[in-house]
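Asks: Predicted model, plus sequence, below.
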Amino acid sequence: MNFLTMMYPHHAQAVEMAKLVPTRSQNQQLITLAQAVEQAQSPEMQQITTLLQSFGKPTPSGEMNHDMPGIMTKDQMAKLEAASGPEFDKLWMQMMIQHHQGAIDMANTELAQGNNADSKSLAQSIVTAQQQEITQMNTMLSQS
């Protein structure tokens, strides 16, 4: 349960970060990646809401808990929002790698300790998708 209530605002921040890309980056590969992040995580947020409701829990809020692995601080988000061009691209990828790694850590904990099949299935899909995106971003950073 904790996994779901933590993953919702975690995903909300990733979507917020992804929405910054089209107006700040000229890198088409990064723009496409940000769209993929948003298209993957928005439906997962709906899935989390549905699962929580099935357990009789309230709809989660997008309220950030900065104790979560990989969550960006307000200062980090402000720095990202102020950047543009290649500086933005590099900062965004570095932050999103950190953000994804935090999500993977939480998902791996759920896989090891969770007892709900739907929640564990979601955790596995998060690990798989976000690890692929981390690999892609590391490749892009090494080429820049």
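Replies: Received, thanks. A quick note: this is a predicted structure, and the numbers were derived from the prediction, not measured.
Asks: CA only for contacts and neighbour counts going forward, please
Replies: OK.
Asks: Which parts of this protein are helices?
Replies: Secondary structure of the chain (DSSP state H): helices at 2-24, 28-54, 74-82, 85-113, 117-143.
Asks: Output the ones you listed in JSON lines, with distance to Met68 appended to each entry.
Replies: Output for these, formatted as JSON lines (distance: least, Cα to Cα, whole Å):
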{"stretch": "helix 2-24", "distance to Met68": "7"}
{"stretch": "helix 28-54", "distance to Met68": "17"}
{"stretch": "helix 74-82", "distance to Met68": "14"}
{"stretch": "helix 85-113", "distance to Met68": "7"}
{"stretch": "helix 117-143", "distance to Met68": "16"}
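Asks: what's the closest of those helices to Gly62?
Replies: helix 2-24 (4.3 Å; Cα to Cα).
Asks: Please name every helix or strand in contact with the closest one.
Replies: helix 28-54, helix 85-113 (3 or more Cα pairs under 8 Å, 6 or more residues apart in numbering; DSSP states H and E).
Asks: how far out from the middle of the chain is that helix?
Replies: Counting by Cα atoms, centre = their mean, to the nearest Å, helix 2-24 is centred 5 Å from the centre of its parent chain.
Asks: next up, a second structure to put side by side with the first:
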Amino acid sequence: MRAATAARRAASAAVLAVLLTAGCGEGSGKPSGEARSTSSAAARHPATRAPGGQATSGTFNSSDIGWIQLMIAMDDQAVLLLGLVPGHSSDAEVEKWAKPVATACRGELARLRKLLARTGVPDTNPHEGHDMPGMVTEDELRTIGRAKGTAFDALFLAAMREHLDQAAKIAHSERSAGADPATRKLAASVERTSRTWRTGLP
């Protein structure tokens, strides 16, 4: 039984590593569909460790740290995207959906940064400039920000759909591969809310 449990945890850790690092090539343009979520190993980016390889506090492992860092990077961009809705959307349902999601996303970011502070890892973005699943790039933000009305709504909803899908996937993997109880608890919350918001998309 122990061997089977260890094997499952090892497999989950491998899945999380792929999800955390897939598609991190800079300036490569995002592949579409299944190819995008299974980017080649050459484009992978390892999770950042504490400076000098020092031990982090608490019970964090590399999966915990990698997930926290990736979710912060993804949510930072999602908050910027959600902030475009007022003044750009022509759909009252989109505006109604986006407002509580933006509030919840900011709260999620605050919880993630508290966890990051506990790890002892600097609050820097190792994924800055990377093109990866679920991450709204600066180019995409500019493109979406130039759109208005129905064109904006279509681009916005597509980007949020991808963000929420990926957030739920990596949160599910963190629940299995992570070690810190508080981080795994937040991952469970992220998975649940991401799926709920995804279902409620206009």
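Replies: It's in. Just so it is clear, the structure is predicted and the values come from calculations on it, not from any experiment.
Asks: Any chance of TSV for the helices and strands packed on helix 2-24 of structure 1, columns mean neighbour count?
Replies: Shown next, in TSV, are these (neighbours: other Cα atoms under 10 Å):
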stretch	mean neighbour count
helix 28-54	17
helix 85-113	19
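Asks: Could you export those as CSV, including distance to Gln124 of structure 1?
Replies: What follows is the helices and strands packed on helix 2-24 of structure 1, written out as CSV (distance: least, Cα to Cα, whole Å):
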stretch, distance to Gln124 of structure 1
helix 28-54, 12
helix 85-113, 7
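Asks: List the contacts of Thr183 of structure 2.
Replies: For Thr183 of structure 2, the contacting residues are Asp64, Ile68, Leu115, by Cα atoms under 8 Å, 6 or more residues apart in numbering.
Asks: Report the separation between it and Arg195 of structure 2.
Replies: Using Cα to Cα, to the nearest Å, Thr183 of structure 2 is found at 18 Å from Arg195 of structure 2.
Asks: do Arg118 of structure 2 as well
Replies: Relative to Arg195 of structure 2, and taking Cα to Cα, Arg118 of structure 2 is found at 27 Å.
Asks: Now for Thr73 of structure 1: which residues touch it?
Replies: So Thr73 of structure 1 contacts His66 (Cα under 8 Å, 6+ apart).
Asks: What separation do you get for the aligned partner of it in structure 2 and Ala159 of structure 2?
Replies: Under the alignment (TM-score structural alignment), Thr73 of structure 1 maps onto Thr137 of structure 2. Going from Thr137 of structure 2 to Ala159 of structure 2 by Cα to Cα gives 10 Å.
Asks: And for Glu95 of structure 2?
Replies: 15 Å.
Asks: Check Leu16 of structure 2 too.
Replies: 22 Å.
Asks: one step back: now structure 1: which of the contacts of Thr183 of structure 2 match?
Replies: Contacts conserved in structure 1 for the contacts of Thr183 of structure 2, using both residues aligned by TM-score structural alignment, their matches' Cα atoms under 8 Å: Ile68, Leu115.
Asks: now, among the contacts of Thr183 of structure 2, which is nearest to Asp91 of structure 2?
Replies: The closest of the contacts of Thr183 of structure 2, once distances to Asp91 of structure 2 are taken by Cα to Cα, is Ile68, at 32.9 Å.
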